[in-house]
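Asker: The following block contains a protein sequence and its predicted model.
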Amino acid sequence: METLLQRPALLRSILIGAVVVAYLTSFSGGFVFDDHPHIVENQSLGDVSAALRSMTAISTRPITRLTLALNVATFGKHPWSFHIVNLAIHLVSVVVLFGLVRGSVVLLNKQKPTGLEPNLVGFIAAILWGLHPLGTMAVTYIIQRHESLMAMFYLLVLYCLVRARMADRSWPWYLAGIFSCWLGMGAKEVMVTAPIAAVLFDRIILSDNWRSLYRSRGWVYAVMMSPAVLLLVKVIPILLKDSSSQAGVLGTYETASPWLYLWTQSGVILHYVRLAVCPDYLTFDYDWPVASNVWEYLPSALAVVTLLGGSLWYLWRGNPLGLVAFLFFLILAPTSSVVPIIDVAFEHRMYLPLACLSTLAAVGMCYAIAWWKASESIARRHSLVLLLTVGLSLGLGLRTLQRNLDYRDEIALWTSVVESRPMNLRANHNLVNHLRAEGRSAEAEVLLKQSIGWCQQHGYETFPLEADLAELYVYEGAADLALRQFQVAVDSANTQSKKLSPYRQQVRDRQQAELHTSFGALLDMVGRPKDAAVQFDLAIAFRPDVPHWYALAGDAHRKSGNVDLALQRWKHAVDADKSMFQVARDYGMLLAGVGRYDEAVPYLESSVRKNRDDVAAAYQLIRIQAAAPSDELRQPEVALTSSLNLQKQFPQHQQELREVEAMALSQLGRFDEANSILQSLILEASNNDSATRERLQQQLAIVQQQQPIRLARKSPVSTASR
């Protein structure tokens, strides 16, 4: 054993071999979840030149984007190629951690003997971290290369400082550290903490005092921090309310307050630590509940504050273990403090902090064995530590082999989540959708019913899952069954048993609104627009901030004959969301249909500009221009020209368009021509279409009296406008 510990090259080879074996099962994995929009469906991903330009433009995470682009340009979009690169990044990080811990112990031993064998501690820390299944989300989940790449550069920054301290010429290593820091900033925003970590690392491990650090290497950290300013400029918009960048990180509709998010993270951090010790129930998507009040997570908050306070105390006293413990909290700070990210807990965030815990575990094992076997020789103690390490590594490696299989496809991934957290709504929803897409609806139904039963047994609300079950019946074509199931979900939602915090109530209201929206869509589909309108209005009552729901409600009210409410709903929708062009068009059509011509014209004009083939909108517009009651709206010459052009372009609508031509001619005093057209249209009109014949005859009587045809203030919607 002692011979092995004197051969660092062999130890590195063992590390690499062990990690490769543990991740062999990752190569069977495909693209899952966010891999699809960011890799599979990203047509420009393979453009290396564009990725290089994004670096000069200081875009978000350009370094990771560049590595993905090189991946695609070299191997195409084959999952195995991404897994190879991800594993290579992880292997580099493992080897760097070995060198970092080993070198740090060597330097500490020169200052004051620690009783630690550098190669042994470095090996234990690296192999525990490299094989730990908690790291699989950052390695096996392809798109989380952001995390693993950032971690690699983070470790390289500290490693370069150690090498610079040991080297005869330090400046090349300092430059390498600066370069690593800059590259890491382009991998993920968490890297913004690296300069702080580097300064603290230097002070505790490398320097005797702050003055010598400042004089010798102050320039290094000043240059390291310079890109952090640019990164903060990119990150700040994400934190601003209503910014376009905020939605993907902090959520579009509801975001917890920083205070409640901080309290919640105390429980999350303790859970991370528990998983580091016992990685039993690893989960891709926790859907972790935000705290309702400070008391909900008070015990965990006290525990985290105690741990953080202890690390700060030992850091203040210059203890290297205090530094390692504090770095755990520092690295987690961007995602686990006061910035209320929409997803409260994700395992990939523990990838680099886990290296800190592995290092602490390595030191703790060595000291524990030394205390326990104080009477034994050093060689004997080292052998016991290595045997314990082998046992732990074997268990961790086997768990990693197993965990990688959960990423082989979407169904395996979401099944693993539902098995560990049946109350997870997103996981159930995604699993059901993927099963249904593969024609396994019966299996999806069974799984949903099992999740509903589990939630009922353990006191969780079931109405979102019951709504998912109803939607599954819709896809199966069982409309009657779906309607009954939706009613079950509504009844369940109406029996709220306890008071919630404002944030949780907001989330629940949105879930209820989505339930009523889905129910309304089904009612509309089966020809019950009046009932559908009731459901859409309920959705609006729960969450009045979603323009799309106003659009759905407006359409349902229009179909059920409630024009006033239809106009109100559509007006709100188009005012709230200027991109709803189709709704704006329908709103304009309905305004024209009820005789509110001055309000209708802007919407109709906009619709015609956007779609030259929209004959219905064009018809209503020229009809208003030809015969509006208001002098300000009438443009008979424009209407006449447009009518003739549209007749050539859309001969199938010639009857309606010739009627508009007659209206325009009557405004221009060309009564004989208008008379001729109207008589022709009456002859052509079907005997079964009495309404059209009556309208044309009324118009003919007006023209024969040498009077212009005018639209009434209230006018029915024509056939061409439907």
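Answerer: Ah, there it is. Numbers count the residues shown, from 1 in each chain.
Asker: only C-alpha atoms for contact and neighbour calcs from this point on.
Answerer: OK.
Asker: residues in contact with the host helix or strand of residue 675?
Answerer: In this structure, residue 675 sits in helix 671-684 according to DSSP states H and E. Counting contacts by Cα atoms under 8 Å, 6 or more residues apart in numbering, the residues outside helix 671-684 that touch it are 655, 658-659, 661-663, 665-666, 693, 696-697, 699-700, 703-704, 706-707.
Asker: Now the element after it, going C-ward?
Answerer: helix 690-704.
Asker: Mind giving me the packing neighbours of that next one?
Answerer: Helices and strands touching helix 690-704, by 3 or more Cα pairs under 8 Å, 6 or more residues apart in numbering; DSSP states H and E, are helix 671-684.
Asker: Please identify the buried residues of the helix it packs on?
Answerer: Under the neighbour-count criterion of 16 or more other Cα atoms under 10 Å, helix 671-684 has 671, 674, 675, 677, 678, 681, 682 buried.
Asker: could you dump the residues you listed to TSV with distance to residue 392?
Answerer: As requested, the buried residues of helix 671-684 are exported to TSV (distance: Cα to Cα, whole Å):
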residue	distance to residue 392
671	99
674	95
675	97
677	93
678	93
681	91
682	92
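Asker: what's the closest of these to residue 295?
Answerer: Taking Cα to Cα as the measure, residue 295 lies nearest residue 681 of these, at 78.2 Å.
Asker: how much space is there between the closest one and residue 438?
Answerer: Look at residue 681 and residue 438: by Cα to Cα, to the nearest Å, they are 55 Å apart.
Asker: cool, and residue 659?
Answerer: 53 Å.
Asker: just residue 247 next, same as before
Answerer: Going from residue 247 to residue 438 by Cα to Cα gives 31 Å.
Asker: Residue 473 now?
Answerer: 15 Å.
Asker: the more surrounded of those two?
Answerer: Ranked by neighbour count (other Cα atoms under 10 Å), residue 473 and residue 438 place residue 473 first, with 20 against 10.
Asker: Pasting the second one now:
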Amino acid sequence: MTPLQSRFKITFFLMVLTAVVFLIYANGLNTPFQSDDERHIFLNLEIDNPAYYFNPEKITYRQFSLLAFALNYQWSQENPFGYHLFNILIHICTVILVFLTVFLTIKNATEWNEKGALIIATTTAFLFGLHPVQTEAVTYISGRPGVMAALFFLLSLLMFILGGLKKPSRKIPGFVFYALSLLMFFVAVLCKETAVTLPVILLLYDLYFMRGENWTAFRSRTGFYILFPIVAILIYLQSHHAFIVIGGLLEKIKFSLILLQLDILKLPIKLFLFPINLSFEYDIKSQVLLGPLLISIFGLAVALFLVIKKFYLKSSILSFSILWFLITLAPSNSIMPRIHLFSERNLYLPYFGLCLFFAIIIYLIFFKETRNKFVWGLSLLLLIGISFASLVAKRNQVYVTPSSLWADTLKKNPHNLVTGKTLSVHYLMEEKYLDALKILNDLLKIYPNHFDLHQNMGLAFKHLGDMTNAEKKFKDAISTKPKAPEAHYALASLYGTIGKPVEAIKEFDISAKLFIGHVYGPPHQFHLDKARAHNQAGIAYINSKKYEKALQQFEKSVKQNPKSLEARFNLAKLLLEFKNDKTQTAIHLKEALKLNPTPSQTQVLQNLLIQAEQ
């Protein structure tokens, strides 16, 4: 194969793969924001200020991922299409890097020829780009940090490979590639901290492959390895905040998680081989049964031994691919405590190792020596491609709405409290109140004393107009958690809606006291609702001819919401008629006239003001 033919085939394949990857992910372009997307975009105080992330003194957690979100915000604002498009393009670039990395490695570090390198690189990139498990990292906007970290991780490795290759005709010296590799490493870490494993991968790659006539001597790279701790120290001197965060994480290490993580290890392997029943969250049990764990470890060890024995390679590339998988998986599935013990999006980079492993097995069985198996191998890859593409397209449909995503998650993890609560909240937001009640009813049978379940049921009943059951559920919520300010607030709002202003005021006052010192404090709407309740109570007291109490309620209403036109008017009218306080009446009427009343309201206010000034 001539260099020109090789370049043509590589270019053609990458173009085809780019088109295929884009097409199978295209049905996810218009899916809405989900879950943590709100935290990354709407709750990010610097989202509209990309320049903030270029300040070296502000180096912080996932700096470049946050920068990517900020840039996306400049282009797309709150339209999710642009964010999804960005994720897909990053994924495509990562797939291209997978191809180039594998091609150069096989071509220069094994006994196989360029044709073998092309087949293995093609198969690896094909499996990596189309594997359905990757959908969570790509379609889920907040999966971006893992994809970006993988992009710069592989780019760093590619620069390292180019720096180590002997190329007499090359005009760029090797140290330039090493410098770029080092730079890409730190960019990767600032995308997602799991990229810290890269120095280990580089050293293993060096020991495994960078031998022989195609590579420069190991001693030429010693300076490169020394630079890692030196640059880390310089970064610490520039912004030690990042190391404070790392130190805090190290303090949380729990060695008791080792057995649990070993037990979980079978799940990513199972999902790689059989990518069905994928789930946004997994209900991982914290207790490990030793018997099944030992059987799983033994079975895995035997399988790996038989495979490596069957396909023994002098280059040891099979063992490298296994180590890649285990090492890159370690930061997210190790002795560090995590809210979610297992997430599909954390498999994005580790799956490169498994894709490479099986690409080599497929090559050795179908493509290496026997021509009569070539058609079978091609048919197998075509079948895998069609299956993967359909599974990706089907999985993307789950992201069509937040409730469809969490409904699918609950289906895969029935009776999971957190998943059920989250789904019920999305049903409430999407005004699917009967669906919310069904979920909450099922969960209450398992968790009868859970505050959020009663609270959410109360909200569902209220929106359906069933005020009796809504009141009962809000009271049940209060009985399970008496000091929850939001429970009293919900009941107060209900009383205000059904015309019980005095009862509403009582609950509002309890809620206001409980909100003092609370983590989040009352929402802005709380003050508006409380002001409205005071105003309603004032009207009720007037109807009962309790004018002093009515006056107190109107004053409280104005204090809670000075921009309440109705409360200002009611207070001014009562001050004039009950107290004959013309001075205060005039003050409130003048303030009311500043609140953009309608022409008819303006006329009423001005007539009353004339009376006050006479």
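Answerer: Right, received. Where do you want to start? Since the structure is predicted, the reported quantities are computational estimates derived from the model, not experimental observations.
Asker: which one of the buried residues of helix 671-684 of structure 1 is nearest residue 551 of structure 1?
Answerer: Proximity of those to residue 551 of structure 1 (Cα to Cα) peaks at residue 681, which lies at 36.9 Å.
Asker: Which residue in structure 2 occupies the aligned position of that closest one?
Answerer: Aligned against structure 2 by TM-score structural alignment, residue 681 of structure 1 finds no counterpart at all.
Asker: other SSEs contacting whatever helix or strand residue 145 of structure 2 lives in?
Answerer: According to DSSP H and E, residue 145 of structure 2 maps onto helix 144-164. Packed against helix 144-164 of structure 2 by the contact rule (3+ Cα pairs under 8 Å, 6+ apart) you find helix 63-76, helix 80-109, helix 135-139, helix 174-189, helix 198-209.
Asker: and with 6 Å instead?
Answerer: helix 174-189 (3 or more Cα pairs under 6 Å, 6 or more residues apart in numbering; DSSP states H and E).
Asker: quick check: angle from the helix it packs on to helix 198-209?
Answerer: If you take axes from the mean of the first three to the mean of the last three Cα atoms, to 10 degrees, helix 174-189 of structure 2 sits at 140 degrees to helix 198-209.
Asker: what about helix 174-189 of structure 2, distance to the chain center?
Answerer: 27 Å (Cα atoms, centre = their mean, to the nearest Å).
Asker: Over to residue 518 of structure 2. Which of the three states is it?
Answerer: Following DSSP: H, G, I helix; E, B strand; the rest coil, residue 518 of structure 2 is assigned to coil.
Asker: Number of residues surrounding it?
Answerer: 11.
Asker: again with the one 4 residues further on
Answerer: A count of neighbours around residue 522 of structure 2, defined by other Cα under 10 Å, yields 17.
Asker: Now do the contacts for the spatially closest residue to it that is not a sequence neighbour.
Answerer: Of all residues beyond its chain neighbours, the one nearest residue 522 of structure 2 is residue 515 (5.9 Å), with distances taken as Cα to Cα, 6 or more residues apart in numbering. Residues near residue 515 of structure 2 by Cα atoms under 6 Å, 6 or more residues apart in numbering: 485, 521, 522.
Asker: Tell me how far residue 506 of structure 2 lies from residue 303 of structure 2.
Answerer: Residue 506 of structure 2 sits 68 Å away from residue 303 of structure 2, going by Cα to Cα.
Asker: where do the strands sit along structure 2?
Answerer: Assigned by DSSP state E, structure 2 shows no strands.
Asker: Per the alignment, residue 364 of structure 1 pairs with which residue of structure 2?
Answerer: Structural correspondence for residue 364 of structure 1 with respect to structure 2 (TM-score structural alignment): residue 361.
Asker: Excluding sequence neighbours, find me the nearest residue to its match.
Answerer: Per Cα to Cα, 6+ apart, closest to residue 361 of structure 2 is residue 311, 7.6 Å.
Asker: Share the number of residues neighbouring that neighbour, please.
Answerer: 15.
Asker: And for the one 10 residues further on?
Answerer: Using other Cα under 10 Å, residue 321 of structure 2 has 21 other residues around it.
Asker: Need the counterpart of it in structure 1.
Answerer: For residue 321 of structure 2, the aligned residue in structure 1 is residue 324 (criterion: TM-score structural alignment).
Asker: who's in contact with its match?
Answerer: With Cα under 6 Å, 6+ apart, residue 324 of structure 1 has these contacts: residue 356.
Asker: which ones are touching the spatially most central residue of structure 2?
Answerer: The C-alpha lying nearest the average C-alpha coordinate of structure 2 belongs to residue 142 (Cα atoms, centre = their mean; 3.4 Å). Contact partners of residue 142 of structure 2, counting by Cα under 6 Å, 6+ apart, are residue 37.
Asker: Could you rerun that using 8 Å?
Answerer: Counted by Cα under 8 Å, 6+ apart, residue 142 of structure 2 has contacts 36, 37, 40.
Asker: Repeat that for residue 228 of structure 1.
Answerer: Contact analysis of residue 228 of structure 1 by Cα under 8 Å, 6+ apart lists 185, 192.
Asker: Check the gap between it and residue 469 of structure 1 for me.
Answerer: 48 Å.
Asker: what do you get for residue 227 of structure 1?
Answerer: As judged by Cα to Cα, residue 227 of structure 1 and residue 469 of structure 1 stand 50 Å apart.
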